[in-house]
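Asks: Can you look at this prediction? I've put the sequence above it.
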Amino acid sequence: MTQAFTHCALHVRDLDESIAFYRLYCGLEIVEEHGEGDGRAVWLASPGAAQSFVLVLLGGGPERTQDKDDMTHYGFGVSTREDIDRIAAHAKKEGRLHWAPRDYAPPTGYLCGVRDPTGYIVEFSYGQPLGPHGRG
C-alpha cells in the first residue's frame, strides 16, 4: 500500500479573509468550492499543483493564538532570500509578522513566519531541500 499526502484542512475564523490572505501571501488559487454558509469549503492550490496537494479552508473556526517559541506551522518555499525579506516587510506592516527573518542551519535555511487571519503560522523559507526551489 502506498499513501500520498494530499491535503491539509483548517477551520478558519473568516473564510473570505483567509482566501484573500492565501492568495496574496502564498500565491494560491481556488480550485474547488462547495457548500454554503458555515458549511462552505474552499480548496486552494499552487498553480498547476491541484492534483498533488491542496489546502482546504473550512469556515466557522475559532481564533488561534500561538506563542513565539511554538514552532507549529506549515511552510512555503520561495525562490530567493529577497522574497523572504519582502514577505516579512509586508507582514510587519500589516501586523502579521510572527518570526522575523533569520538564518538556521541546514536543512532549515532562511525563513520568516507570518500569522494568517485565524492565527495559524505560515513559514516562508529559502534554502530548504523541498519543493520547486529546493536546494537539495
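Replies: Thanks, I have it.
Asks: CA only for contacts and neighbour counts going forward, please
Replies: Noted.
Asks: Now do the same for the residue nearest the centre of the chain: helix, strand or coil?
Replies: In the chain, the centroid-proximal residue (C-alpha atoms, centre = their mean) is Val122; its distance is 4.2 Å. The assignment at Val122 comes out as strand when based on DSSP: H, G, I helix; E, B strand; the rest coil.
Asks: Check the contact between it and Gly77; I expect there is one.
Replies: No - using C-alpha atoms under 8 Å, Val122 is not in contact with Gly77; the gap is 10.7 Å.
Asks: The residue nearest to the centre of the chain and Gly37: what is the separation?
Replies: Relative to Gly37, Val122 is positioned 26 Å away (C-alpha to C-alpha, to the nearest Å).
Asks: do Pro101 as well
Replies: 37 Å.
Asks: more crowded one of the two?
Replies: Taking other C-alpha atoms under 10 Å, Pro101 and Gly37 do not tie; Pro101 has more neighbours (19 against 9).
Asks: Quick check: that one touching Glu123?
Replies: No - if you go by C-alpha under 8 Å, Pro101 and Glu123 don't touch, sitting 10.1 Å apart.
Asks: who touches both of the two?
Replies: 111-113 (C-alpha atoms under 8 Å, 6 or more residues apart in numbering).
Asks: got the contact list for the residue nearest to the centre of the chain?
Replies: 73-76, 113-116.
Asks: Go through these and name the one nearest Gly27.
Replies: The shortest gap between Gly27 and any of the contacts of Val122 belongs to Phe76, at 10.0 Å (C-alpha to C-alpha).
Asks: then this one, side by side with the first:
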Amino acid sequence: MADAPGFPPTLRSPIDMDSGITHVALVVRDVEASIAFYTRFAGMRVIHQREAQGDIEEVVWMTDFTRPFALVLIASTKLHDTPVGPFGHLGVACASRAEVDRAADAARELGILRSPPKDSGPPTGYWTYLADPDGNTLELSHGQEIAFTVKDAQRL
C-alpha cells in the first residue's frame, strides 16, 4: 500500500494504526440518552459497547466513520466529572448551513440550544452550541477551515 499523502512515511494511511489523538472520553449518567443525542446531532454510531466493573457500569465507543476517532462514553452513577463547557466543546462539521440550522431548531425545541447559529466568518464559519444530556457542549459548524489549515501547516 502506498503512503497516504500528508502522513509521515511510517504511517501507511490514517486508519492502518492508532496514532495521534484517538478519542475523547466523557462520564455520562444515562448512556442511552447520550447515545441517542450523539447519534441524532453528531451522526455517530456505536462501534463498541461493553459492561464494566467497579465505579463504571458500561463503556461505549461511538464514531462518525470519517477518521480513526471515537467518542467514549463512560456510564457511571458513582464517578462525577465536570462537563466540557459551556464554552469548551466538542466540534462536529456539518455538510451545510441548513444542516446546522435544522439541528439548532431541533435543539431549541428540546430546550438544549446553548447558542443560536452565528456566522463568525473565516476560519470559524457558521456554528451553534448544543448541550448534551450531561451538560457537555457540542458545537455543530459549517465552513470551518480546520482541514485546510492542517494541510497548509503540513507544507511548512
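Replies: That came through fine. Source: prediction; values computed, not measured.
Asks: What would you report as the TM-score here?
Replies: Overlay of the two chains. TM-score (TM-score structural alignment, normalised by the length of structure 1): 0.83; 128 aligned residues with a C-alpha RMSD of 2.5 Å.
Asks: on that earlier part again, can you tell me which of the shared contacts of Pro101 and Glu123 of structure 1 are in strands?
Replies: Of the shared contacts of Pro101 and Glu123 of structure 1, the ones assigned to strands by DSSP state E are 111-113.
Asks: which of those lies closest to Leu44 of structure 1?
Replies: Nearest to Leu44 of structure 1 among these, with distances taken as C-alpha to C-alpha, is Gly113, at 19.8 Å.
Asks: tell me which element Ala36 of structure 2 is part of?
Replies: Using DSSP states H and E, Ala36 of structure 2 maps to helix 31-42.
Asks: What ranges does structure 2 have for its strands?
Replies: Applying DSSP E to structure 2 gives strands spanning 23-28, 45-51, 58-63, 70-75, 90-93, 113-119, 126-131, 137-142.
Asks: Now distance to Pro83 of structure 2 too, for those, in a markdown table please.
Replies: Output for the strands of structure 2, formatted as a markdown table (distance: least, C-alpha to C-alpha, whole Å):
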| stretch | distance to Pro83 of structure 2 |
| --- | --- |
| strand 23-28 | 8 |
| strand 45-51 | 21 |
| strand 58-63 | 18 |
| strand 70-75 | 13 |
| strand 90-93 | 11 |
| strand 113-119 | 14 |
| strand 126-131 | 10 |
| strand 137-142 | 8 |
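Asks: now for those, which one comes closest to Val84 of structure 2?
Replies: Once these are compared by C-alpha to C-alpha, strand 137-142 is nearest, at 6.0 Å.
Asks: and the aligned partner of Ala75 of structure 2 in structure 1, what does it touch?
Replies: Correspondence of Ala75 of structure 2 to structure 1, assessed by TM-score structural alignment: Gly59. By C-alpha under 8 Å, 6+ apart, the residues touching Gly59 of structure 1 are 11-15, 37-41.
Asks: Still touching in structure 2? Go through the residues you listed.
Replies: On the basis of both residues aligned by TM-score structural alignment, their matches' C-alpha atoms under 8 Å, what survives of these in structure 2 is 11-15, 38-41.
Asks: Would you mind giving me the PyMOL syntax to select the buried ones in those residues?
Replies: Buried members of the kept ones among the contacts of Gly59 of structure 1, defined by 16 or more other C-alpha atoms under 10 Å, are picked up in PyMOL with:
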select buried, resi 11+12+13+14+15+41
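Asks: re earlier: with the contacts of Val122 of structure 1 in mind, which one is nearest to Asp85 of structure 1?
Replies: Gly113 (11.0 Å).
Asks: Can you give me the distance of the closest one to Tyr74 of structure 1?
Replies: From Gly113 of structure 1 to Tyr74 of structure 1 the distance is 10 Å (C-alpha to C-alpha).
Asks: before we move on, what about Thr80 of structure 1?
Replies: Taken as C-alpha to C-alpha, the span from Thr80 of structure 1 to Tyr74 of structure 1 is 19 Å.
Asks: Perfect, that will be all.
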